[in-house]
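Enquirer: predicted structure and sequence below. I'll ask about it afterward.
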Amino acid sequence: MDVPVLCWVCSLTPQVSEAEYNLCLKAVQDAWPDSPVIAKFKNAPQSYDTLREIISHIMPLLMMRQQRVARSKWRQLQTDRGKKWIERASQDQDGMHPSKHLSSMMGYTTCMEHNMVVMAAAQGKRHQVVNIGIDVKRLVVEGVPVQQWAQSVSHKLTQFEINSLANLPDVTLLSRLCILLTVKESLINGLGQPVGFDLSRIECNIPENQIRVDGQPLLGWEFRLFRSVQQGVSPQGVSFSDPYQITVAFYRGNNISKFVFVENPKDIERLTQYFPLDNLLKVIPKLLQDS
């Protein structure tokens, strides 16, 4: 199942004005006026967490706008497990062969961490594209030593994984632990499992391209791993570089599992679109236009 998977990465800063916040909120309200999540956003106090959630709802609008499909010509649906996909409306199918329409579904999923909101999407038949997951972890630990933080999340690991992380220097430990956690979380996201799933039921042996759930091999999943770095300036005027580990899980339906580390910057750029919030704010007025 050779379905391409693409990513969108939006970098944020906490310094967002009330006007900018309201612009984002209005875009989501206009796009999904009857959605229960809109009432949640309207009743929630203005906060950075709520802004990130709002941005996660704007990203599919941006994706479809980039495909030149007006908002009035598509609808969002979801499975009983909450996996979302986008279907073009009947008025946008004129002249389109039925088989092409069936292969035009857009499955997508979003995730957020600190100053980053990410989305992964794939186009194809519905059953092919809904099983997509993503997770992102900031490769920075604040307030506690790395070893102490690793101990605090060890309940999410199997004994095999804990042993594989033993006696590693802090930088390597943080990197490998975030890889393990993003693989597990992206899989859970892709399967549509609820929050609170026991991650220790999943065991990863990445060098051997093996992943097991409850001791049984899990086949057919591809995990694409890459890093993203947010460059910025703090409110105090200090430049910073914030690295993030991102993992995309996608069910390809074959008889193997595969971990693909995307390290070449050109390959990452080919598969991923980066944009700061400032750039998103500039195009928001166009996202709901029909022309």
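Expert: Done, it's in.
Enquirer: can we go C-alpha only for contacts and neighbour counts from here?
Expert: Noted.
Enquirer: which element follows the strand or helix carrying Gln128 toward the C-terminus?
Expert: Applying DSSP states H and E as the criterion places Gln128 in helix 126-129. With elements assigned by DSSP H and E, the helix or strand that comes after helix 126-129 is strand 132-138.
Enquirer: so what touches that following strand?
Expert: Contacts with strand 132-138, where a contact means CA atoms under 8 Å, 6 or more residues apart in numbering, come from 107-114, 118-122, 178, 182-183, 185-191, 242-251.
Enquirer: inside strands: which ones of these?
Expert: 107-113, 118-122, 242-251 (DSSP state E).
Enquirer: weed out the non-buried ones from the contacts of strand 132-138.
Expert: In the contacts of strand 132-138, burial by neighbour count holds for 107-112, 114, 118-122, 178, 182-183, 185-191, 244-251, counting by 16 or more other CA atoms under 10 Å.
Enquirer: next, the one to line up against it:
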Amino acid sequence: MQGEMYCWIVFLDRDPTEEEFTHVYGLMDTQGRERVRKMQAEQEPKEEQFRLMISRLLPMWMLRNRGVLRGSWVLGETRDGKPYVASPVLAPQLAFDVAYTNHAAGIVFAEVALTVPERIGMDVMQLVPTPPGPNIQPWIASCAHMLTPLERNMIHSQPDHVAFRRMTVVWTMKYAYIKALGIRPDKFNFQSIECDVPRGTVRVDGAPLFGWEFRLFKASVGSAARGEMKPEEYQIACALYHGPTAAQPKVSFGEEYLKMDQWIKFINVDGVMQFVKEMYKEDPAERKAKARAVAMPDVHGPGAMSNAVRFVQSQAGHTAAHR
């Protein structure tokens, strides 16, 4: 549906086998392979290489669900690194953004009218394990350059656990916004955007950010990467520009969505590998017959953890912590 956001979150709940790593690498485009080879030359951990490949695989998955033939798509990046669909020209256009950290990688996307700029962004930040108590305030202090006076007051006036939550919400909202604009962080004045979390409003240069929608949620997962199961929790923010005629900025927290599994899809490594196998086995003729069969993704498709109960349960009490 045009103007509706969709978000997929991949949890790297286990390490890939050598064969799985090779199969995913085989689907990478030239730029993706170059980045992986550079990481290998710099001896970066294999799990980081795999996470990068997943972040580049997600746009391919998105396009496949859109009905675009594998051989016909080209992904590009702006000078400042914002990804976009360079080819084919779609109507409505498909705007997307990716984000990843630690054992999570995600993509947010939406169909937008050709008359609306492709402004969509996403940020993911790990919450658990959190820094030990004594380290929270120094970390918040290090973020002072990002905060307006109002934001500093609503964060510093709270107990550590609330201050930490609010800081992560403000952080991810601002990064989702600048990623939607396609601006490099070092070129952006973070204090120009103000996130009034308790009131659920967003302002830029003191004025309401008309036409924008922000969705915020957190998700809990257990990761067995490196052979040891550990609980992890992530704060996620998505931002989408609906156009100049849209209403005042809308900020929604996860538990305010009663049907979260209609726009959020959770995927594990097994689900990713199912998709990879499908990409290898489908021939062009079969893919052509399926073109445009699916206008938007099936959130209950292969690898989807469509049961959002654990996600909603993880939200219990979260709004109060944010606000």
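Expert: Arrived safely. From a predicted model like this one, the values you see are computed outputs, not experimental measurements.
Enquirer: and the helix holding Gln128 of the first structure, which residues are buried?
Expert: Buried-residue list, helix 126-129 of the first structure, by 16+ other CA under 10 Å: 126, 128-129.
Enquirer: which helix in the second structure runs the most residues?
Expert: Secondary structure assigned by DSSP state H gives helix 160-181 as the longest helix of the second structure.
Enquirer: show me what the helix or strand following it is packed up against.
Expert: Note on helix 160-181 of the second structure: by DSSP H and E, the next helix or strand toward the C-terminus is strand 193-196. Applying 3 or more CA pairs under 8 Å, 6 or more residues apart in numbering; DSSP states H and E, one finds that strand 193-196 of the second structure makes contact with helix 149-156, helix 160-181, strand 201-204.
Enquirer: follow-up on the earlier one: present the buried residues of helix 126-129 of the first structure as JSON lines; the columns should include distance to Gln78 of the first structure.
Expert: Shown next, in JSON lines, are the buried residues of helix 126-129 of the first structure (distance: CA to CA, whole Å):
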{"residue": "Arg126", "distance to Gln78 of the first structure": "10"}
{"residue": "Gln128", "distance to Gln78 of the first structure": "14"}
{"residue": "Val129", "distance to Gln78 of the first structure": "12"}
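Enquirer: quick revisit: the longest helix of the second structure vs the first structure, average offset?
Expert: Overlaying the first structure shows helix 160-181 of the second structure at a mean distance of 1.0 Å from the equivalent residues (mean CA distance after the TM-score superposition for the first structure).
Enquirer: in the first structure, what stretch matches that helix?
Expert: Using TM-score structural alignment, helix 160-181 of the second structure corresponds to residues 170-191 of the first structure.
Enquirer: got the buried residues for stretch 243-257 of the second structure?
Expert: Buried residues in stretch 243-257 of the second structure (16+ other CA under 10 Å): 243, 249-255.
Enquirer: contacts for it?
Expert: When contacts are defined by CA under 8 Å, 6+ apart, stretch 243-257 of the second structure is touched by residues 116-117, 200-202, 208-218, 260, 312, 315-316, 319.
Enquirer: ChimeraX command for the buried members of those?
Expert: The ChimeraX command for the buried members of the contacts of stretch 243-257 of the second structure (criterion: 16+ other CA under 10 Å) is given here:
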select :201,202,208,209,210,211,212,213,214,215,216,217,218,260,312,315,319
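Enquirer: what's around the aligned partner of Ile120 of the second structure in the first structure, how many residues?
Expert: Under the alignment (TM-score structural alignment), Ile120 of the second structure maps onto Ile132 of the first structure. Close neighbours of Ile132 of the first structure, defined as other CA atoms under 10 Å, add up to 30.
Enquirer: returning to that earlier point: same for the helix holding Gln128 of the first structure, what does it pack against?
Expert: Looks like helix 126-129 of the first structure contacts strand 105-113, strand 116-124 (3+ CA pairs under 8 Å, 6+ apart).
Enquirer: sorry, back to before: name the nearest of the buried residues of helix 126-129 of the first structure relative to Leu61 of the first structure.
Expert: Relative to Leu61 of the first structure, the closest of the buried residues of helix 126-129 of the first structure is Val129; by CA to CA it sits at 17.6 Å.
Enquirer: nothing else from me, thank you.
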